[in-house]
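**Q** build me a structure from this.
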Amino acid sequence: MNPSLSVFTHWNDESNQSEIFSDPVISNCEKILRFLAPEFLHSLELSIYLVNDSLMAEINEERRGKPATTDVLSFPLYSEHPPIPVQILGEVVISMETCKKQAMEIGHGLVDEFYRLLVHGILHNFGYDHETNEEDALLMRKMEDECLDLVFAT
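**A** So this is what the prediction gives:
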């Protein structure tokens, strides 16, 4: 936990999504990033982009060579040993169309699914990976649950 961390969150909604609002997301990002960031960091920056499936497919093809939409993409810039205590964490891109579809399929609300994707993307930017092995997948899932508890704590 890094309570003194300065957090800068850039918000860009290209999806014309009216159900997800920037102020609570930015506030919740601060909680999540302060929880995850190491103590030595003084400042951390994150960019969040909400897009539609068409733009997500373009980004996915351009950045990963995969010409299809997906729910969330992460583009990490994080270093575990930065030369200065200021860090750009990276970008999280969320397709709101896919987010809505998945929320309906899973049977929970759009806000729940949005934060699940956001936390997943943030964790990838910190270097967590669920695709390498079962142990890493379990650790990432545990961290997702802990971060979501911060967001939805009453």
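**Q** going forward, measure contacts and count neighbours with C-alpha atoms only.
**A** Fine.
**Q** where exactly do the strands run in this structure?
**A** Applying DSSP state E to the chain gives strands spanning 6-13, 43-51, 72-76, 86-95.
**Q** turn the ones you listed into TSV, columns for distance to Cys147.
**A** Formatted as TSV, the entries for the strands of the chain read as follows, by distance: least, CA to CA, whole Å:
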stretch	distance to Cys147
strand 6-13	16
strand 43-51	16
strand 72-76	17
strand 86-95	16
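**Q** compare these and give me the one nearest Thr132.
**A** Nearest to Thr132, of all the strands of the chain, is strand 72-76, at 16.2 Å by CA to CA.
**Q** ok, now how distant is the residue in the chain sticking out farthest from the centre from Phe8?
**A** The outermost residue of the chain, judged by C-alpha distance from the chain's mean C-alpha position using CA atoms, centre = their mean, is Pro83 at 24.1 Å. With the distance defined as CA to CA, to the nearest Å, Pro83 ends up 19 Å from Phe8.
**Q** and this one, so I can compare the two:
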Amino acid sequence: MSAENRDATAPAPLPVEIDLLVEAGGWPPENELLRLVEQAVGAVLDELQPAWTGSSELSVVFCDDARIRELNAGWRGKDKPTNVLSFPAFEVEEGFQPPMLGDIVLAAGTVGREAELEGKPLAHHIVHLLVHGFLHLLGYDHETDEEAAEMEAVERKALARLAIPDPYA
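**A** Sure thing, here's the model as predicted:
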């Protein structure tokens, strides 16, 4: 579709091809999950404005607590479920757009329990965790207080773009 024929309100296409897999768990329908992934990735890219010229691939897996527990034990030595894991495909360097960004994996049980416990819509929590996981793929971390503050600031700004309340407030 040419630029003249495109709806002016339609968002620009993402420079990221999303490969989505719903492996297990009580997730919303796949088309809704894809919409949430696109929102999260788009908000982060709008916030960071990377100088990307091509396209990268991103894999997002929606699984259950049993599967993420296996991954967490195998990769991080933590034998318990967690809400989100990120597996970068490449080390990110300034100005470098990798062909494959990596994988983000979310666990249905943990994510659902957290959203309910925190009294927030499940979709908002999913988007927050996708933003968080995507930032890890882009080189952000929260091992130190300074790193955590920087990463959380980007998360807050990206989520604000989507009218999602500050998850750290």
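**Q** list the contacts of the nearest residue to Leu5 of the first structure once chain neighbours are set aside.
**A** With CA to CA, 6 or more residues apart in numbering as the measure, His42 is the residue that lies nearest to Leu5 of the first structure, at 5.0 Å, once sequence neighbours are left out. The neighbourhood of His42 of the first structure, defined by CA atoms under 8 Å, 6 or more residues apart in numbering, consists of Ser4, Leu5, Ser6, Pro85, Val86.
**Q** try Leu150 of the first structure
**A** Asn28, Lys31, Ile32.
**Q** and it, how close does it get to Met143 of the first structure?
**A** From Leu150 of the first structure across to Met143 of the first structure, the span is 11 Å (CA to CA).
**Q** now the top helix by length along the first structure: buried residues?
**A** Residue-count comparison of every helix in the first structure, with assignments taken from DSSP state H, identifies helix 134-152 as the longest. For helix 134-152 of the first structure, the buried set under the neighbour-count rule, 16 or more other CA atoms under 10 Å, comprises Met140, Arg141, Met143, Glu144, Cys147, Leu148, Val151.
**Q** can you check stretch 84-93 of the first structure too?
**A** In stretch 84-93 of the first structure, counting by 16+ other CA under 10 Å, buried: Gln87, Ile88, Leu89, Gly90, Glu91, Val92, Val93.
**Q** just how off-centre is that stretch within its chain?
**A** Its chain's C-alpha centre lies 12 Å from the corresponding centre of stretch 84-93 of the first structure when counted by CA atoms, centre = their mean, to the nearest Å.
**Q** same thing with stretch 131-147 of the second structure?
**A** With CA atoms, centre = their mean as the basis, stretch 131-147 of the second structure stands 11 Å off its chain's centre.
**Q** between the two ends of that stretch, how far is it?
**A** End-to-end distance of stretch 131-147 of the second structure (CA to CA): 16 Å.
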